[in-house]
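have a look at this fold, sequence not included:
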């Protein structure tokens, strides 16, 4: 029987070390089978049975509050200086200063100075000692164990002042770590605050304000100008511009009218809308985004897995080195016990892995949260790192590099006794009876040019499969379709044949209109390239992407024409889904990794086989959110170079963080040889490394689109 799964949101979770400790404590509850903590999202998943009281008891050492994930809870935003731990840190600092003042006035080892330092150690290090001594009893060796041993050791050899400074600096380091993670998690908090908690619903002709949790599917929601939309739905009445920046990252408001989809958390600007609700509150696009971002931030990236494995052996190794340094020189070479114990304690302090442990998660959490606010959903640290290493990107054509809707680019008259309006009117009269995508292109063109197609009435419509259609329009039988259709009953003039060949070579589709005796004119139809596509491909090449390849089921002429215009590295046409899959595998073998950019619904095998599957238009399709590793929410190709820049910068910052964390420790350890490393210098080096790692990671919030 599968264990019951419960998810809780955590308040007051302060550091990675506390998160690991809390997870261990929860796992020790008898009725709990397993527990997984998500430090980035500040959540815990419990498999088995546990009450909130049991969970909060397990987290009492860090003052953790536990709230069921579905329960609405307003987190109290306490200013930095009003937090209890920060107040005790400030008081500890005050007693350190008073202690050093007493040394000058009453003497270095006076009862007053030792008493003030002892007070500083007890006030600032109470929580630290509580956890550290418990860890020592259980033979658990983490950073709090190291610090506890070091501070007790410093007191025993009479270094009260340095012990007090170590306590203060360690508490300050932890406060800065908490502050940085709060800043990084702010991205999720801001997403959670996007959608309103209440909405106006019309029932039986009356309007009621209700909680979003109580709204049912098919309820009619009233959205007034300037209000935020509370639920996903379809507009049934009214029209307005809706600012979708919060969901898709689009800066320009989108015009919405009856039949259009709207999303929770978007802002209705100037008109009134009536919207039929299509999803419950937990299934809205914004709810899914929040859930996926939180899950992504909890997923360990490869570099984080390395750090976690390294830290597991690193801490016991540091304790062993410190013990050897404290004991062997006095025993073997008659060294001074006090001096070598002091050096051993300094090794314990400098070996504290705070900066190393936080080096990866703070960067990953910041990057994924920042991307979500820009309309790019990255579903895990592993995908972020893989994107940063890309050298090849494959694109689907229709709907990705092109708009996906064919448009009439131009019309050409063959007979001079007919004008463009009549040519378009006859064509539209026939095509209004057809379901073919090319027919809709003709109708859109007629609407754009304000042609009154009611002047031309088509009867006896007949579709000619694969070739076109015919109908009787105002008493005459007209045909519209491919050149192959007209070649059956007409000899096409040489100049018309040449023109058709020329247009087809440019990747365009030609539709002829005429009777069974003469041609009247032709329509040139093409799937228009996205305005941003060329600039995006150029930007990718500048970023060092070696290969950009288009994969399409379209014919070779059309594909080649688009490929040449966009300056793609390679074009593969006439491909079936299995051919796309084979191509992706070959490119992956050649370059080690490849991304596939598609719509998240079609080309599923190719998206799955790629190192990174990137879906266009994630906001509109649940499939895109579910299947892709990365979703560009606004269907906006310009987000792709931004995503690659962000991923590369994240990779670079993680490497820098690890280098800073280990480099500063190596430097500090070298200072032990001449005896220059003091306890306060050791903790200062550790705090400096943590501070550098935090500030360096927060630089990711400055990555421009």
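Ah, there it is. These numbers come from a predicted model, not from an experiment.

contacts and neighbour counts: CA atoms only from here.
OK.

against which helices or strands is the helix or strand containing residue 338 packed?
Residue 338 belongs to helix 337-350 when elements are defined using DSSP states H and E. When contacts are defined as 3 or more CA pairs under 8 Å, 6 or more residues apart in numbering; DSSP states H and E, helix 337-350 packs onto helix 143-156, helix 302-333, helix 639-670, helix 679-698.

beyond that helix, next helix or strand please.
helix 354-358.

which residues sit against that following helix?
16, 143, 307-308, 311, 657-658, 661-662, 686-687, 689-691, 693 (CA atoms under 8 Å, 6 or more residues apart in numbering).

tell me which helix or strand comes right after that helix.
Defined by DSSP H and E, the subsequent element after helix 354-358 is helix 361-373.

which of the residues in the helix holding residue 338 are buried?
337, 340-350 (16 or more other CA atoms under 10 Å).

how about residue 177, nearest residue that isn't a chain neighbour?
residue 15 (6.6 Å; CA to CA, 6 or more residues apart in numbering).

return the closest of the contacts of helix 354-358 with respect to residue 232.
residue 16 (36.1 Å; CA to CA).

just checking, that closest one touches residue 39?
Yes. Residue 16 lies in contact with residue 39 (CA atoms under 8 Å); the separation is 6.8 Å.

more neighbours: the two, which one.
Applying other CA atoms under 10 Å to residue 16 and residue 39 shows that residue 39 carries more neighbours, namely 26 against 21.

pull up the gap between that one and residue 300, please.
10 Å (CA to CA, to the nearest Å).

swap in residue 333?
Counting by CA to CA - residue 333 and residue 300 are separated by 46 Å.

okay, now the one to match up with it:
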């Protein structure tokens, strides 16, 4: 029997780019029992798959030795008993991921390194302190050489060593841990070589510029990390739990499903839940980006992190802290950042050959001209060292992951979740979108659209119909009751109520005997007027379901209902067409309803489809050369979601749809499907800009260095400058706002 393997996650401080991740990966894999390592730079997390007997302290020491700080992440705390509603159950939510970005992870027994913690002000990090110390030493050197010019070489060498010794140590530890060709190796060779040819002043400046570049890189990476942490911080730390007439304040992370919490005006809601009592406007902007608060009343869902603007609400908790909306976003984004995009994988493979290749080219430039053409050794060694610095792959390596991390963070803040860089890149190529109808283009629940008075007024028709439906949970009954509440109609429950199987409901209000049912069932009791029949036919052609109300066996009126399109459905489809995507609707609903909704929204309908039919149509579209995104929210959409190039689940959909899909529109806005595609294209453009900046600057300074126009200082400025430019360009994506309605 094979030995069991375990996944352990570690918090790793000080990672800035993929080169950092490669060193940590190589060092960790050398620990006995480790079978796999996944490092997420932006999340600051490493997942290690290892045997049960593996020494976790040895993993920490290995990571520690290459210049970073690591500690195993504590398991999420198990919810403890808190006052809750009857019927609540204890659930053991034991997760190995960090949901809140909580700063309670204990980094114990660690030694200081150049890479400091990402927490706190940037100047408190060890990397910043090393940079400031080295800068002060070099500044002092420039002063001292004015008084002791004969010791120029020694003074600048000493100042340079303040910064170079930690860099050289990291290069050495990387080499013995399986990563010999690192940026630190290039820097160490170049700086030492510069001292040997008498360019110690330039070597010192090169070292400080390198440290400054690393520091700026770390600050920028921290911004992307902070963007996700800010999401987790939206959830309040404490919640007011009601039980047995008393209110108790407890940590939000310990809330149990079915607990009843009190949310006062102005408070953030501490958990996902359903309103039990109360009515208020809820500001969902922190989670959904919607600018206007939404009216919420009994039975409506609310999300953790949103703000109760007006009245007090009592909310029944429907998800534990580890599973609420915010936690799901953070978890999915962290997992997405661990999944590399095709471009990123290519750049990483390229860099493995690129760095040793640069060292070979630099050596040839330094050696060949003096040996073959009798050129000056000092001149060409100097040029070789400059080429070595120009060749630092840092800007190139960070060009893709920085952009993808920023884009994933920006998307998550708008409720756009993409499961990795490959999905993010793939979305930009989509030119065909296949949309489900119910729950995707529509709300997924019927609404009253028309109230028709015949023998009674519209007010009376709605009042009497609602009287029959009190106590029913049928979707059509719920729609009628919601319409009556919207109109402010006081409803008295009907007496002697009952259902007529497959036909309708009956009851009595006062002296009036009522029947509400389908037009066919009503026609069996009383002949419908020709004018009403014509009106019903027209409503049916619009995809609406009609119920006829009889009072004392005479037609009082009729009510039409339909699952209406989402408020932004028309705008969303128009946005998809503007960006060049064709749109088709795939639905299992009848052709008449599908055609009515499609005509209203301006798209092609395909109706009366089984799940396998939807899957087949997606396959046919792909066979035509289309890059297909399938959007749906139900179990019957799962096969088609899996068959598409990109499967997108609508928010509020089933778990099956969310698990099968590659991406999710968390807040159910149709326009966000277009936003996903636009974000993907913006990210791809940003990546190519970054690659062009990186390679363009390197190519320019390579030519000017070989020609003798530029030297060591401009060489390192080219690398540092390219890194800063690439990172700053990627960070622009954090400000992405998307298409507004």
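Perfect, I can see it now. Being a predicted model, the structure only gives us computed values, none of them experimental.

what's the TM-score here?
With the length set by TM-score structural alignment, normalised by the length of the first structure, the two chains reach a TM-score of 0.89; 695 aligned residues with a CA RMSD of 3.1 Å.

residue 465 of the first structure: which of the helices and strands packed on helix 337-350 of the first structure is closest?
helix 639-670 (39.6 Å).

hang on, the earlier thing: neighbour count for residue 333 and residue 300 of the first structure, which is higher?
Taking other CA under 10 Å, residue 333 of the first structure and residue 300 do not tie; residue 300 has more neighbours (18 against 8).

aligned partner of the more buried one in the second structure?
Matched by TM-score structural alignment, residue 300 of the first structure corresponds to residue 340 in the second structure.

check contacts around its match.
401, 420-422.

if we use 7 Å, what do you get?
420-422 (CA atoms under 7 Å, 6 or more residues apart in numbering).

by neighbours, which of those wins?
In these, the most neighbours by other CA under 10 Å go to residue 421, 27 neighbours.

and the closest residue in space to it that isn't next to it in sequence, what does it touch?
Leaving aside its sequence neighbours, residue 421 of the second structure sits nearest to residue 341 (CA to CA, 6+ apart; 4.0 Å). Contact partners of residue 341 of the second structure, counting by CA under 7 Å, 6+ apart, are 420-422, 425.

can you give me the helices for the stretch 51-200 of the second structure?
Using DSSP state H, counting those that start in this stretch, the helices of the stretch 51-200 of the second structure run over 56-65, 126-147, 152-176, 183-196, 200-232.

count the residues that sit near residue 568 of the first structure.
Neighbours of residue 568 of the first structure (other CA under 10 Å): 20.

so it touches residue 551, yeah?
No. Taking CA atoms under 7 Å as the definition, residue 568 of the first structure is not a contact partner of residue 551, at 11.0 Å.

thinking again about what came up before, okay if I get the buried residues of helix 337-350 of the first structure as CSV plus distance to residue 503 of the first structure?
Listed next are the buried residues of helix 337-350 of the first structure as CSV, based on distance: CA to CA, whole Å:
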residue, distance to residue 503 of the first structure
337, 91
340, 86
341, 86
342, 85
343, 82
344, 81
345, 81
346, 78
347, 76
348, 76
349, 75
350, 72
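
next, work out how far apart residue 615 of the first structure and residue 394 of the first structure are.
12 Å.

mutual contacts of these two, please.
residue 597.

what's the burial count for the alignment partner in the first structure of residue 700 of the second structure?
Taking TM-score structural alignment, residue 700 of the second structure has residue 667 as its aligned residue in the first structure. Counted with other CA under 10 Å, the neighbours of residue 667 of the first structure add up to 13.

next one: residue 360 of the first structure
30.

same question for residue 424 of the first structure.
Residue 424 of the first structure has 23 neighbouring residues, counting by other CA under 10 Å.

got it, and residue 528 of the second structure?
What residue 528 of the second structure shows, counting by other CA under 10 Å, is a neighbour count of 16.

for residue 475 of the first structure, same thing?
11.

returning to what we had before: any idea which of the helices and strands packed on helix 337-350 of the first structure gets closest to residue 417 of the first structure?
Of all these, it is helix 639-670 that lies closest to residue 417 of the first structure, at 49.7 Å by CA to CA.

which strands and helices sit next to the closest one?
helix 337-350, helix 354-358, helix 361-373, helix 381-388, helix 533-542, helix 679-698 (3 or more CA pairs under 7 Å, 6 or more residues apart in numbering; DSSP states H and E).
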